[in-house]
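# Have a look at this fold, sequence not included:
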C-alpha cells in the first residue's frame, strides 16, 4: 500500500483560521496514488451558506461535487475551509456554484468534474445550478447525486 505525499500541505494537522473571503482561501492538493485508474471522488456539503448580494440575507444550499482525478486529489480540509469562506460572501447562486467548480478545475485539472448545487428557495423559488467539464470518462460509475428536487408542501 502506497503512502500519500503530504509534504507540501500547510493546513492539515494545524490549527488554521477560516478565511473570510473565497479569494483568500487556499486550496491544496495531494498526488493521487492511483494515477491511470479512473475513479470518482465525491464531496457533499449539505449545509453550504453564502449571502444574497442584494439583501445580505443568508442563502443555503446542498452542494455535491464529483470528479475523476488525473493525478491530483483536493485535500479535504482545505476544501472545507474554502467552502466555509463563502459564509459571509455576497454572490448569486450561479456565481458561487461556478466559482467553486472552476477553482477546483484550475487546481486539479481533473479528467472530469461536475457540480450540483441545490439551493433552498429564495422568494419562493428554488434555484438549482449544474455544471460539468464535459463527458465523463467511459466506464466510470457515476451514482445519482441523491438530492431530491425541492417540492415544498407537495
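Received, thanks. This one's a predicted model, so the numbers in the text were calculated from it and none came from an experiment.
# make it CA atoms for all contacts and neighbour counts henceforth
Will do.
# so residue 57 touches residue 87, yeah?
No. Taking CA atoms under 8 Å as the definition, residue 57 is not a contact partner of residue 87, at 10.9 Å.
# Looking at the two, which is more packed in?
residue 87 (19 against 12; other CA atoms under 10 Å).
# Give me the secondary structure label for the residue nearest the centre of the chain.
Note on the chain: the residue nearest the mean C-alpha position is residue 65, at 4.9 Å, using CA atoms, centre = their mean. Look at residue 65: counting by DSSP: H, G, I helix; E, B strand; the rest coil, its state is strand.
# before we go on, here's another structure to hold up against the first:
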C-alpha cells in the first residue's frame, strides 16, 4: 500500500483529469488553482520557470516569445503547477505588451495565492533588434517582524546563483 503525504488536493479540478486545453476567456486568476502550504511557518522560495511563453503584440498581432520565471515565498497557499501551465497557455492568443504581461502575472498570483513575496521575471526574445526584460515584485503587508524575515529570505534568494534564472537571451 502506498503512503500519502499531507498535501491538500481535495480542491484541485485540473490535475489528473487529462484536460490540457487552455481557457477561452484569456488569462486570469480564475485559472490558477492552489493547495495548502504544508510549511507555513517556514520561509522558503518556490521557483517556477515557463520557458515556452508566447503572446501577441497588441498593435501588430506579431508573436512575442520568452521565458517567464516566477519566484515566491508562500503564505497559506501554493500554486498548482498544471493550472499554472494552463494559465501561461492562455496568453498564446492574448494581445498585450510585455510590461503588462509581467505585471498581470504578478497581480493574478497575488489574487490566487496571496504569497508573502513574489517576483515575476519576463525574459522576452528580441524582436526588431531589441531585448526586453521586465521584472515585477511585491511584498505582502505583514507585521514588522514577519516582513523582516520575508525580506531577508527574498534577499538571500536574489543573491544565490540559480542556473534556471540565467538570462536566456544574453546581452552580447
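Thanks, I have it. Everything numeric here is computed off the predicted structure, so don't read it as measured data.
# hang on, the earlier thing: between residue 57 and residue 87 of the first structure, which contacts overlap?
residue 51 (CA atoms under 8 Å, 6 or more residues apart in numbering).
# Sketch out the helices for the first structure, chain order is fine.
Counting by DSSP state H, one finds helices in the first structure at the ranges 76-84, 93-108.
# quick check: the longest one aligns to which part of the second structure?
Counterpart in the second structure of helix 93-108 of the first structure, with TM-score structural alignment as the criterion, is residues 98-113.
# Pull out the buried residues from the matching stretch.
98, 101-110, 112-113 (16 or more other CA atoms under 10 Å).
# mean deviation (superposed) between it and the first structure, please.
With the two structures superposed, stretch 98-113 of the second structure lies on average 0.7 Å from its match in the first structure, counting by mean CA distance after the TM-score superposition for the first structure.
# so how far is that stretch from its chain's centroid?
Offset of stretch 98-113 of the second structure from its chain centre (CA atoms, centre = their mean, to the nearest Å): 8 Å.
# Now for the closest residue in space to residue 64 of the first structure that isn't next to it in sequence, how many residues are close by?
Excluding its sequence neighbours, the residue lying closest to residue 64 of the first structure (CA to CA, 6 or more residues apart in numbering) is residue 44, at 4.5 Å. By the measure other CA under 10 Å, the count of residues near residue 44 of the first structure is 15.
# ok, now residue 13 of the first structure?
Other residues lying near residue 13 of the first structure total 8 when counted by other CA under 10 Å.
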